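Enquirer: Take this sequence and fold it.
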Amino acid sequence: MVQLHTDRLHGSVTAPVLGSISFLNEVMSRHPGAISFAPGAPHPDTLPDVDVQRFTDRFLDHAVVRGASPDRARRLLFEYGPARGLINDIVAEALRQDYGIDAPPESYVITVGAQEAMLLVLRALFRSSGDVLAVANPCFVGITGAARLLDVDVLGVDETAHGLDLDGLARSCQEARAAGRAVRALYVAPDYSNPGGSRMTLDCRHRLLALAAREDLLLLEDNAYGFTAAADDELPSLKAIDTEGRVIHIGTFAKTAFPGARVGFVIADQRVDGGDARILADVLASIKSMVTVNTSPLSQAVIGGMLLEHGGSLDRLSRTKSELYRRNLHLLLDALDRDLGSPPPGVHWNRPDGGFFVRVHLPVPADTDLLEVSAAEYGVLWTPMRQFFLDGAGDTQIRLSCSYLDPDGIDEGVRRLAAFLTKETRQ
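Expert: Model (predicted):
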């Protein structure tokens, strides 16, 4: 039998970031009785209303109204389909109606989740080894993992309670130029970032767009958690207020619809000079045809039908889910206040008003050994923050997710967590 050695494989296969999710799954499987604050997955109660047949039929009716014969409409579900997607018009109208993103359907590419969108965008934008991707520090492992797969160098920019440290980003751009390199793009999640939980103010959003213009940056906006904002506290996405075409907007239906569909999208309306391409979406569609060929037409039909059944509105589709996640987040914060009203020295946490996550700072290293103690002796799981940082700054932080648990699970989980923190984090 042929034996392979990691020295002859791509360097990413041994990168810790690629094993972070499987590690947590392995810990959860060994401790099935533990209450887990680890997964950032949608709540199971949001899934029973997914009537796959009804939503598929709703999409087929839409296709017929738009001119396809009933037979041709059904065949759309069983053929490969265009790399660009089948539901571009439905998604474009939803984002125009709900979020003020006025981009034509042809500027959308429907992807296999947001993860594929990130991979496609990085592959298209990063040609030279002198180009650098800037990310928040801490940052979602999906983008840093994709960058590692593609050998794209990543630069961390500190995240504050109000979003990115824009002065730090400007300094990083200057330092890169001085070293003969260039910050090509910035990945940013302006609304309740994973895992940091911060939210950019409106002023910060405008300042970031102005900085991007000065430094000639593209902004890769990930808006996975923006829907969790309260109706009276919504802020415009970067794409909605972008007047120069700096923003490439990435979205997912994993949280607003259901994750099993594996449907996301990217809006890339930037013009591309040279060759036959007209806009960046054309380039991304071409790359996608060599990666996944197309996104499952059946999955697209279900998502399209869900949107159509809710008046073509993403906001209406996600409203009850948004309420559930805000409830869970408030329950988690209230439980932390109740059970850790006088926290042990060095233990403190942030207080986001949306999203799925709360960050807790500890006075001791939050490593795998400590997680094993937490799971085995206290029956509670969490996510170490180390994997989200580029510089080791998260070694004493943990992430708690409120999305997957019921109220009783949150209360009991925090009681167990409080017992664990009180005893195991003494210095």
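
Enquirer: okay, CA-based contacts and neighbour counts for the rest of this
Expert: Will do.

Enquirer: and L405, what is it in contact with?
Expert: L405 makes contacts with F37, H43, N328, as judged by Cα atoms under 8 Å, 6 or more residues apart in numbering.

Enquirer: Confirm it sits in a helix?
Expert: No - L405: not assigned to a helix; according to DSSP: H, G, I helix; E, B strand; the rest coil it is coil.

Enquirer: Including distance to E215, neighbour count and secondary structure, could the contacts of L405 go into JSON lines?
Expert: Converted to JSON lines, those look like this (distance: Cα to Cα, whole Å; neighbours: other Cα atoms under 10 Å; DSSP: H, G, I helix; E, B strand; the rest coil):
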{"residue": "F37", "distance to E215": "39", "neighbour count": "24", "secondary structure": "coil"}
{"residue": "H43", "distance to E215": "40", "neighbour count": "17", "secondary structure": "coil"}
{"residue": "N328", "distance to E215": "40", "neighbour count": "23", "secondary structure": "helix"}
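
Enquirer: I have a second one here; can you model it like the first so I can compare?
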Amino acid sequence: MLSFDLASLHAGIVDPEMDSMRILSETALRFPDALSFSSGAPYDGNHDLSALTFYIDRYIKHLRERGVPEARITRLLFQYGPVNGLIQDEVALMLKRDEDIDVPAEAIMITHGFQEAALVALRGLFTSPDDVLLAVSPAYVGIRGAARMLDIPVRGVAEGPEGLDPQTVAETARAVRAEGKRVAALYLVPDFNNPSGTVLPRAARQRLLDVAAEEDFVVLEDNPYGLFARDGESQPTLKSLDTRRRVVYLGSFAKSAFPGARLGYLVADQEVTEPSGTVRTLAQTLSKAKAMFTVGSSTLSQAVIGGYLVEHDHDLRSATRELAAVYLERLDTVLAALDEHFPAGGDHGVAWNTPRGGFFLTLTVPFTADLAAMERSARDYGVSWAPMTMFHLDGGGEREIRLGFSNLAPDAIREGIARLARFVTDASKDGATTTPKHPAPEIPEGQA
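Expert: As a prediction, the model looks like this:
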């Protein structure tokens, strides 16, 4: 009977760090009685089963109003659909209205969430073993996993209290070039980065685009949380500021609609000239990769999301204001509970940042916050969280934890922080304060 040694499989499967996403998603299943700050699952209190059929019907009505023949509508929904998707027109209108991103439908690919969008973009842009991906560090675990599966080397660029420093990005790109390699792309989440919650200021966004042009790389902008800023505090996306087509924009409907649709999109309006002289968008050209990965995205999922966009006049920002208020209430609840249990001036050794939106914040603690500590916290204290070491690309974060609050009601948040405070107190007393390999980061002025 055929069997395998783990070491005989691809490095992306063998690497224990590639278990991060699975561990985070399965923590709640392993400890069902624990209050979970370990994931970034969206709020699910607004889901309605009847809405699924409503939005599908709404999209079918929309197609009929556009004059699409009945036989074609039936084929579009029941058969394999176009590789790059059915709802590019609707997404293009949404992007123009919500983000001031003005691109043709041909520049949009509908994908199976962010993860496939990232895989497709990386596969198309990285052509040599000497091509390097720069990524904000700490970073969402999915980008490192996607790069690992494609054998793409990743170089972390440490962020500060306001996200990436463009000058540091430029210096890192030059250092890579001095090694005889090439930076092909930079990945970042400029709005409420997962896991840290940082927001890149507008001036830094503009400067980062200049650096991308000067150092000749593509920016992969991931924006799952930008809709959930406080009123009047939204920043322009990098793509909306991009006059030189340096940005490939990666979006998802997981947070704004619902994750079960497994639907995202890639915006790549860069021109690609074929040997015949034909000019197509990069999104159209990358369809070859998508066809080999997944053939096409679910037409039923697209119908639901398409109907949602049509019903809300392609104004997703307005349609999600109540949802944004839910997340902001939960953020404020976390911050207030932390202030209560770890008051300023105390000797608890705990500090945290104060993001203005998003799903996460980062807590610095006086002990080694590894998976063993997280498991003890979930098992014995009934509260789970995510070790920040999972998100750092080049080491670090040994005394930091990520708190995800998006899918916990305010009462559960208050109880969860109380449980966490008991665990932190006991972990500190128990001597779990071994010296980390990397010092804990400084907490900027104004943070608790």
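
Enquirer: so which of the contacts of L405 of structure 1 comes closest to N194 of structure 1?
Expert: Sorting the contacts of L405 of structure 1 by distance to N194 of structure 1 puts F37 at the head of the list, at 14.0 Å, by Cα to Cα.

Enquirer: right, and the closest one touches I398 too?
Expert: No - using Cα atoms under 8 Å, F37 of structure 1 is not in contact with I398; the gap is 10.0 Å.

Enquirer: Quick check: neighbours shared by these two?
Expert: Between them, F37 of structure 1 and I398 share the contacting residues W382, T383, judged by Cα under 8 Å, 6+ apart.

Enquirer: residues contacting D369 of structure 1?
Expert: Contacts for D369 of structure 1 (Cα under 8 Å, 6+ apart) come out as none.

Enquirer: Would you mind finding the match for it in structure 2?
Expert: Using TM-score structural alignment, the partner of D369 of structure 1 in structure 2 is A372.

Enquirer: Make sure its match is indeed in a helix.
Expert: Yes - membership of A372 of structure 2 in a helix is supported by three-state DSSP.

Enquirer: measure it to G395 of structure 2 for me?
Expert: 18 Å (Cα to Cα, to the nearest Å).

Enquirer: What of G67 of structure 2?
Expert: Applying Cα to Cα to G67 of structure 2 and G395 of structure 2 gives a distance of 56 Å.

Enquirer: what helix or strand is A185 of structure 2 on?
Expert: Element membership of A185 of structure 2, judged by DSSP states H and E, is strand 182-188.

Enquirer: Quick check: what element follows that strand along the chain?
Expert: The first helix or strand that comes after strand 182-188 of structure 2 along the chain, using DSSP H and E, is helix 202-215.

Enquirer: average distance between whichever helix or strand comes after that next one and structure 1?
Expert: Downstream of helix 202-215 of structure 2, the next assigned helix or strand under DSSP H and E is strand 218-222. Once fitted to structure 1, strand 218-222 of structure 2 is off its aligned match by 0.4 Å on average (mean Cα distance after the TM-score superposition for structure 1).

Enquirer: Provide the contact partners of the next helix or strand after strand 218-222 of structure 2 at residue level.
Expert: Moving toward the C-terminus from strand 218-222 of structure 2, the next helix or strand (DSSP H and E) is helix 238-241. Applying Cα under 8 Å, 6+ apart, the contact partners of helix 238-241 of structure 2 are E99, D100, I101, D102, R205, Q206, L209, E221, R245, V247, V248, Y249.

Enquirer: same deal with stretch 40-57 of structure 2?
Expert: Stretch 40-57 of structure 2 is contacted from outside by 254-255, 258-259, 300, 303-308, 311, 327, 359-360, 404-408, using Cα under 8 Å, 6+ apart.

Enquirer: Any quick PyMOL command for the buried ones out of those?
Expert: Here is the PyMOL command that selects the buried residues among the contacts of stretch 40-57 of structure 2 (16 or more other Cα atoms under 10 Å):
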select buried, resi 254+255+258+259+303+304+305+306+307+308+311+327+359+360+404+405+406+407+408
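
Enquirer: In helices, which of the contacts of stretch 40-57 of structure 2 appear?
Expert: Among the contacts of stretch 40-57 of structure 2, the members falling in helices are L300, A303, V304, I305, G306, G307, Y308, E311, Y327 (criterion: DSSP state H).

Enquirer: Make CSV out of these and add distance to E116 of structure 2.
Expert: Output for these, formatted as CSV (distance: Cα to Cα, whole Å):
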residue, distance to E116 of structure 2
L300, 18
A303, 19
V304, 19
I305, 17
G306, 19
G307, 22
Y308, 22
E311, 27
Y327, 26
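
Enquirer: how near is the residue nearest the centre of structure 1 to S374 of structure 1?
Expert: The C-alpha lying nearest the average C-alpha coordinate of structure 1 belongs to A224 (Cα atoms, centre = their mean; 4.8 Å). Here the criterion is Cα to Cα. By it, A224 of structure 1 lies 29 Å from S374 of structure 1.

Enquirer: same thing with I35 of structure 1?
Expert: Distance of I35 of structure 1 to S374 of structure 1, given as Cα to Cα: 10 Å.

Enquirer: Give me the common contacts of those two.
Expert: V380, L381.

Enquirer: and stretch 380-398 of structure 1, how far apart are its ends?
Expert: Using Cα to Cα, the end-to-end distance of stretch 380-398 of structure 1 comes to 12 Å.

Enquirer: chain center to it: distance?
Expert: Centroid separation between stretch 380-398 of structure 1 and its chain, computed with Cα atoms, centre = their mean, to the nearest Å, is 17 Å.
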